[in-house]
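A.B. asks: Next one to model:
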Amino acid sequence: MARSLDEQIKQALESETVFSAKDTMEMWNAIEGELFEKETNRTGIKPAKQKRGKKRIVLFMAVAASLLIAFGTQTSTGSAMIDKVKSIFAPEKDVTTKIEGSDEETKLNLHEGKKAKYVLYVDEARYKFLTGEASDKVVLKEALPEKYPSVEMEIKQVENKEPGAAIEEVKATLAKEYGGILRTEEVSYPMKATLVTAKGKGTEWNTPLAKVYVMSNGGSGSFVITQTLFLEAEEGHGARFDEMLKEFYIVE
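C.D. replies: You can find the predicted model right below:
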């Protein structure tokens, strides 16, 4: 399953800086109190659950404000924790991707899904992030000539269909479109998911290739992320797509 934003915040806060059990409990209590305070004051009733998936800046400000309340900016613990949370919500990230044996420096920009609640860092120098009602896509900024097969990455949430059922549906679709399934495997890179790979017949440079990652959406549904490639593009565009998926977070 993809890493949730809550898990990433907790992991970041726990790494590199050591906090006591008391620090951790105070921090999470403060976060909960800050998120619920306005709703409680307005209605007199504390909501059972604050709906998440708001704009990233609103969520960051709430968390940051909570950390300020708990520790203040003048304490080493408070400032360290704020820096760690802030890094998760950075609008840009610099990454190094290995492309065909060479390191490539890339700047990734944060984007949010339109319907499905997730965030993803996208290489805007080479790709565009397009949102839609049924799914979102990362497509080439500059279209390839007609002789080249399609290259894109589609991110789709399948509600009320758990990963097992979604995987079987993906396999049936790929088998029909590509003539067979190369392999189905559990992977931890670039994310923890089931990867289904299919390839068209032949080994020519332009032979179509599909890589589909399937994981739970944290509820009763699944995320299905489909990379449409061709053999020659796998080491380039495929590697860049995977680098983006390392920074895929479910926020609902």
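A.B. asks: Every contact and neighbour count from this point should use C-alpha atoms.
C.D. replies: Noted.
A.B. asks: Buried residues of stretch 8-26, list them for me.
C.D. replies: Residues I9, A12, L13, E26 are the ones in stretch 8-26 that count as buried (16 or more other C-alpha atoms under 10 Å).
A.B. asks: which residues touch the third one?
C.D. replies: The contact partners of L13, taken as C-alpha atoms under 8 Å, 6 or more residues apart in numbering, are M81, K84, V85.
A.B. asks: same deal with the first one?
C.D. replies: If you count contacts by C-alpha under 8 Å, 6+ apart, I9 has them with K84, V85, I88.
A.B. asks: G221 contacts I167, correct?
C.D. replies: No - applying C-alpha atoms under 8 Å as the test, G221 and I167 come out as separate, 11.7 Å apart.
A.B. asks: for comparison, sequence B:
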Amino acid sequence: MADAFDERLKTSLRRATEPASRMQEDVWSRIAERLAAEPTDREEAAEEAAPSPVRRRRLRRAAVGSAAAVAMLGAFLAASPPGQAFVAEVKSWFAPQKTVEEPLEGLPESTEVELQEGTAGYVIYFDEARFRMDRVDGVDRIVPVEPPGPGYPEVYMEISHTDGAPADVAKALAASVEREPTVLGPRKVEFPTAGWEVYAVGGTGGLAWNDPVVRYLAIDDGAGGSFVAKQKYFLEAEEGYGARFQLMMKEFYITENP
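C.D. replies: Purely as a prediction, here's the structure:
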């Protein structure tokens, strides 16, 4: 898998950056370092035998490595016409639709998800039968096609970009919810992707079914900034909407430097 991606990336890079060969060598050497961390076929077989939490964490790191390589490529080349063409080609590598299988509400579920392009240099997959993406004040907001109904707290996930390292952004987010009865974090996490998380419960702090929940995830953009995913739902929906938002973030990929 890594070899195929490696070869495809090098071939496209040669074609797309012919006018800037010196920059090409510098870019590729950096990307190759990231790709070298991806598992070989033998290592992947060993991962399959590992306990599932460990396997998911390690495979996720490999996926983040590829995404980071793409992001690094965008940072170096997006300013030039050949670079822009190459970034567009990299985006086209993502399948427009695929099947994901994950446990939801305690049961395994197979779901068809579709590729969505965000406004700040990322793509994400989600089920268009259940969710849609709106633009609210310049921010991408993923909302249920059929909201829970009157009397329920808001349910959505917003994805935005901001300046600052993820750890610093997470500290500021924790301060913004410090008055809530229950606050966890900021804490470094590997699931659903590598980043910093803040989790807060309002209302009774976790005693009522409709206590509002907000979860923030700050993700390094590779260029000194952060993507922030803000998830809002209610306590009873932790294994429903909460789990689905987390699974969406497993399929979050940075495609260019914002």
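A.B. asks: returning to that earlier point: from the buried residues of stretch 8-26 of the first structure, which two are the most distant?
C.D. replies: Among the buried residues of stretch 8-26 of the first structure, the pair separated by the greatest distance (C-alpha to C-alpha) is A12 and E26, at 16.7 Å.
A.B. asks: Next, the contact list for the equivalent of V143 of the second structure over in the first structure, please.
C.D. replies: Superposed on the first structure with TM-score structural alignment, V143 of the second structure falls opposite V139. Counting by C-alpha under 8 Å, 6+ apart, V139 of the first structure makes contact with Y127, K128, F129, L130, V151, E152, M153.
A.B. asks: repeat that for 6 Å
C.D. replies: Y127, K128, E152 (C-alpha atoms under 6 Å, 6 or more residues apart in numbering).
A.B. asks: Adding neighbour count and distance to S216 of the first structure, write these out as a markdown table.
C.D. replies: Listed next are these as a markdown table, based on neighbours: other C-alpha atoms under 10 Å; distance: C-alpha to C-alpha, whole Å:
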| residue | neighbour count | distance to S216 of the first structure |
| --- | --- | --- |
| Y127 | 19 | 26 |
| K128 | 16 | 25 |
| E152 | 17 | 22 |
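A.B. asks: which one of these sits closest to F36 of the first structure?
C.D. replies: Once C-alpha to C-alpha is applied, the member of the contacts of V139 of the first structure that ends up nearest F36 of the first structure is K128, at 36.3 Å.
A.B. asks: pretty sure the closest one belongs to a helix, no?
C.D. replies: No - residue state for K128 of the first structure (DSSP: H, G, I helix; E, B strand; the rest coil) corresponds to strand; a helix is not indicated.
A.B. asks: just checking, it touches A143?
C.D. replies: No - if you go by C-alpha atoms under 6 Å, K128 of the first structure and A143 don't touch, sitting 10.8 Å apart.
A.B. asks: Show me what K246 of the first structure lines up with in the second structure.
C.D. replies: Correspondence of K246 of the first structure to the second structure, assessed by TM-score structural alignment: K250.
A.B. asks: re earlier: and the contacts of L13 of the first structure, which of them are in helices?
C.D. replies: M81, K84, V85 (DSSP state H).
A.B. asks: With respect to T43 of the first structure, which of those residues is nearest?
C.D. replies: Closest to T43 of the first structure, out of all of these and judged by C-alpha to C-alpha, is V85, at 29.8 Å.
A.B. asks: Tell me how many other residues crowd the closest one.
C.D. replies: Per other C-alpha atoms under 10 Å, the neighbour tally for V85 of the first structure reads 20.
A.B. asks: Kindly report the same for E43 of the second structure.
C.D. replies: Neighbour count of E43 of the second structure, defined by other C-alpha under 10 Å: 10.
A.B. asks: Next up, identify which helix or strand it is on.
C.D. replies: Using DSSP states H and E, the element containing E43 of the second structure is helix 41-49.
A.B. asks: so where in the first structure does that helix end up aligned?
C.D. replies: So helix 41-49 of the second structure sits over no part of the first structure, by TM-score structural alignment.
A.B. asks: Quick one: list the elements packing against that helix.
C.D. replies: Other helices and strands packing on helix 41-49 of the second structure, by 3 or more C-alpha pairs under 6 Å, 6 or more residues apart in numbering; DSSP states H and E, are absent; none qualifies.
A.B. asks: Tell me which residues of it come out buried.
C.D. replies: In helix 41-49 of the second structure, counting by 16+ other C-alpha under 10 Å, buried: E44, E47.
A.B. asks: Relative to the whole chain's centre, how far out is that helix?
C.D. replies: 24 Å (C-alpha atoms, centre = their mean, to the nearest Å).
A.B. asks: okay, the angle between the helix or strand that it is followed by and helix 41-49?
C.D. replies: Next along the chain after helix 41-49 of the second structure, taking DSSP H and E as the criterion, comes helix 52-77. Helix 52-77 of the second structure and helix 41-49 are oriented at 140 degrees to each other (axes from the mean of the first three to the mean of the last three C-alpha atoms, to 10 degrees).
A.B. asks: Quick one: list the elements packing against helix 52-77 of the second structure.
C.D. replies: Using 3+ C-alpha pairs under 6 Å, 6+ apart: helix 52-77 of the second structure touches strand 252-254.
A.B. asks: Quick one: average offset of the strand it packs on versus the first structure, please.
C.D. replies: Here the mean offset of strand 252-254 of the second structure against the first structure after fitting is 0.5 Å, by mean C-alpha distance after the TM-score superposition for the first structure.
A.B. asks: Return the distance of that strand from the chain's centre.
C.D. replies: 4 Å.
A.B. asks: same check, this time on stretch 25-34 of the second structure
C.D. replies: 22 Å.
A.B. asks: likewise stretch 121-141 of the second structure?
C.D. replies: In terms of C-alpha atoms, centre = their mean, the centre of stretch 121-141 of the second structure is found 12 Å from the chain centre.
A.B. asks: likewise stretch 24-38 of the second structure?
C.D. replies: Stretch 24-38 of the second structure sits 21 Å away from the centroid of its parent chain (C-alpha atoms, centre = their mean).
A.B. asks: who touches it?
C.D. replies: Here stretch 24-38 of the second structure has contacts from A62, G65, A69, using C-alpha under 6 Å, 6+ apart.
A.B. asks: Try it again at 8 Å.
C.D. replies: Outside stretch 24-38 of the second structure, the residues that reach it (C-alpha under 8 Å, 6+ apart) are 2, 6, 10, 13-14, 17, 62-63, 65-66, 68-70, 72-73, 76.
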